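Enquirer: fold the following.
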Amino acid sequence: MDLPLNPFKAALRARTPQIGIWCAIGGSVHAESLASCGFDWLLIDTEHSTVDMPTVQSMLQAVAPYPTHAAVRPGWNDAVELKRLLDAGAQTFLIPYVQTAAEAAQAVSAVRYPPNGTRGVAGITRASRFGLIPDYTSRADAEICLLVQVETAQALTNIEEIAAVPGVDGIFIGPADLAASMGYPGNPDHPDVQDAVLDGIRRITAAGLPAGLLSLNPDLLERAAAAGSVFTAVDVDQAILLRGARALAQKWKAGA
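Expert: Modelled structure (predicted):
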């Protein structure tokens, strides 16, 4: 059995736009249904959800047969958590709240085997197809994609230094936390925040890395794409569900 390739990482290297969706609702059937919708990637979020480790693994298994790549956002830049997600078979990670080049380097180390990093070695895991992939430990690093999330005004000032860290494959801007750090909590659509997001995307691109973001604002998404965003998440599953359900309730109650 051969090492699974990471088409998402290859697409980012080629700067092929990747349109994604945020998956905050846990469950393998839910993840599989989203995987059938035609997105290039989906993000299994464990930072701002109650999705636990066994559920992540079942969601990865459910998505695997589909032409959609499943990335995972851990709760924190934590080597132990990343080690478990790696062993579960995740190949792409979005690390939240990375402020400095040193923190980015810490994340890189956590997802790479020695001598290039500090990932612990386990022989019988889903990642190695339970030991059936020859030389897994010497080959796995090549297919791991590490994205770091800059989401404060301070982090934006360090974009060039973070982008220069070997092993960082892309930089993602988080508008919601950025808005809070800029003094506009709950208002990621504020013009100052949007300007900062677009400037960050241009700087990430100029630094030689693909940029990404998540937004529910169609205008910002279009402007971000024009500024150079490569991996762009265009909605959140729970938001889609609630918009539809609330609109349906309003329609029928208004007509009652």
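
Enquirer: going forward, measure contacts between C-alpha atoms and count neighbours the same way
Expert: OK.

Enquirer: check contacts around A110.
Expert: 78-79, 82-83, 117-119 (Cα atoms under 8 Å, 6 or more residues apart in numbering).

Enquirer: Proceed likewise with the subsequent sequence, for comparison:
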Amino acid sequence: MPAPKNNFKAALKAGTPQIGCWIAMANTYAAEIAATARFDWLLVDGEHAPNDLRSILDQVRVIEGSGSTPVARLPIGETWMIKQYLDAGVQNLLVPMVESGDQARALVRAVQYPPHGVRGVGSSLARASQFAAIPDYLKTADEQICLLVQVENRLGLSALDDILTSDVDGVFIGPADLAADMGHIGNAGHPDVVEAVLDAITRIVAAGKAAGILTLDPDMQRKCLELGASFVATNIDVTLFANALRGAAEAGLALVPD
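Expert: You can find the predicted model right below:
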């Protein structure tokens, strides 16, 4: 009995566009609501949301029971942390701030068992193997892990071609941090930023890797998909919730005369 098949990874490899949403409420109930929305994938954020491994695992569990695929973003790409996420059964990882090919290759080693990698062998204790109920887990896990790395500054862009020679499954471009690094903080729509992002997407696709992005701009979403981006997040649960509540408050208050 092998490790569970990763349909998200298979879709990316086939170039089938996957539309997703950022999940940053750090709340299982909110994640469960998001899981009813029928996005292809939901990103549980451990970098900028107040999550830890336990809260991420709780959200991953409820998403797994839906038609959406859970992806988890680590706060940082440390080998020990990657090991914990993988043992918890998270098959799809997004690692922020990757700036070199050597860093990307080290991350690839972190998600693979020896002799190809350095992932610690403790699967008999792990949810990933259904607590040793999957007898072939150790031999089949590597091919089902999807490693996505995030390039989000000029240093990362300058190393993009080298990063693309590694065995990462995909590269995600982070427009917000890139805009800040380019001197346009808070303005991911600046023409220079847009040009850099679209150029990166083109290079990633040409290298045969999955290209990804989070953007709330419908025009930018379409452009990235037209270039071949295969995992595109189109919204954020926190933003949707905040905007809906503020709109509801404004409409309600407008019912009362000054």
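
Enquirer: TM-score of the superposition?
Expert: The TM-score (TM-score structural alignment, normalised by the length of the first structure) is 0.97; 255 aligned residues with a Cα RMSD of 1.1 Å.

Enquirer: show me which of the contacts of A110 of the first structure are buried.
Expert: Buried members of the contacts of A110 of the first structure, scored by 16 or more other Cα atoms under 10 Å, are 79, 82-83, 117-119.

Enquirer: out of those, which sit inside helices?
Expert: Here DSSP state H is the test, and those give 79, 82-83 as lying in helices.

Enquirer: start and end of stretch 108-127 of the second structure, how far apart?
Expert: 21 Å (Cα to Cα, to the nearest Å).

Enquirer: actually stretch 46-60 of the second structure, not the one I typed
Expert: Start-to-end span of stretch 46-60 of the second structure (Cα to Cα) is 12 Å.

Enquirer: pull out the buried positions in it.
Expert: In stretch 46-60 of the second structure, counting by 16+ other Cα under 10 Å, buried: 46-47, 51, 55-57, 59-60.

Enquirer: how about the helices in the first structure?
Expert: Here the first structure has its helices, by DSSP H, at 7-13, 28-35, 53-63, 79-87, 101-110, 136-139, 153-157, 159-163, 175-181, 191-206, 218-227, 237-254.

Enquirer: which elements pack onto the longest one?
Expert: Read that as helix 237-254 of the first structure. Under the contact definition 3 or more Cα pairs under 8 Å, 6 or more residues apart in numbering; DSSP states H and E, helix 237-254 of the first structure sits against strand 18-23.

Enquirer: same question, the third one
Expert: Contact analysis of helix 53-63 of the first structure by 3+ Cα pairs under 8 Å, 6+ apart lists helix 28-35, strand 69-73, helix 79-87 as its packing neighbours.

Enquirer: mean shift between it and the second structure?
Expert: In the superposition against the second structure, helix 53-63 of the first structure averages 1.2 Å from its aligned positions (mean Cα distance after the TM-score superposition for the first structure).

Enquirer: the fourth one now?
Expert: Relative to the matching residues in the second structure, helix 79-87 of the first structure has an average distance of 0.8 Å after the fit, by mean Cα distance after the TM-score superposition for the first structure.

Enquirer: need the contact partners of that helix.
Expert: 53, 57, 74, 107, 110-111, 119-120, 122, 125-128.

Enquirer: which one among those residues gets closest to L209 of the first structure?
Expert: Proximity of the contacts of helix 79-87 of the first structure to L209 of the first structure was ranked by Cα to Cα; the top entry is A107 with 16.6 Å.

Enquirer: burial count for the closest residue to that closest one other than its chain neighbours?
Expert: Leaving aside its sequence neighbours, A107 of the first structure sits nearest to N77 (Cα to Cα, 6 or more residues apart in numbering; 6.2 Å). Counted with other Cα atoms under 10 Å, residues neighbouring N77 of the first structure total 21.

Enquirer: hmm, N77 of the first structure is touching L94, no?
Expert: No. At 9.3 Å, N77 of the first structure does not count as touching L94 under the criterion of Cα atoms under 8 Å.

Enquirer: what residues are up against S49 of the first structure?
Expert: Contacts of S49 of the first structure (Cα under 8 Å, 6+ apart): 24-25.

Enquirer: what does A31 of the first structure give?
Expert: 23, 59, 62-63.

Enquirer: can you rerun that using 6 Å?
Expert: The neighbours of A31 of the first structure, taking Cα atoms under 6 Å, 6 or more residues apart in numbering as the test, are M59.

Enquirer: roughly how far does it sit from D40 of the first structure?
Expert: Where D40 of the first structure is concerned, A31 of the first structure sits at a distance of 14 Å (Cα to Cα).

Enquirer: in the first structure, spot the strand with the most residues.
Expert: Secondary structure of the first structure per DSSP state E: the longest strand is strand 229-236.

Enquirer: show me what it is packed up against.
Expert: Strand 229-236 of the first structure sits against strand 18-23, strand 211-214, with contacts defined as 3 or more Cα pairs under 6 Å, 6 or more residues apart in numbering; DSSP states H and E.

Enquirer: the second structure: matching residues for that one?
Expert: Applying TM-score structural alignment, one finds that strand 229-236 of the first structure aligns to the residue range 229-236 of the second structure.

Enquirer: thanks a lot, catch you later.
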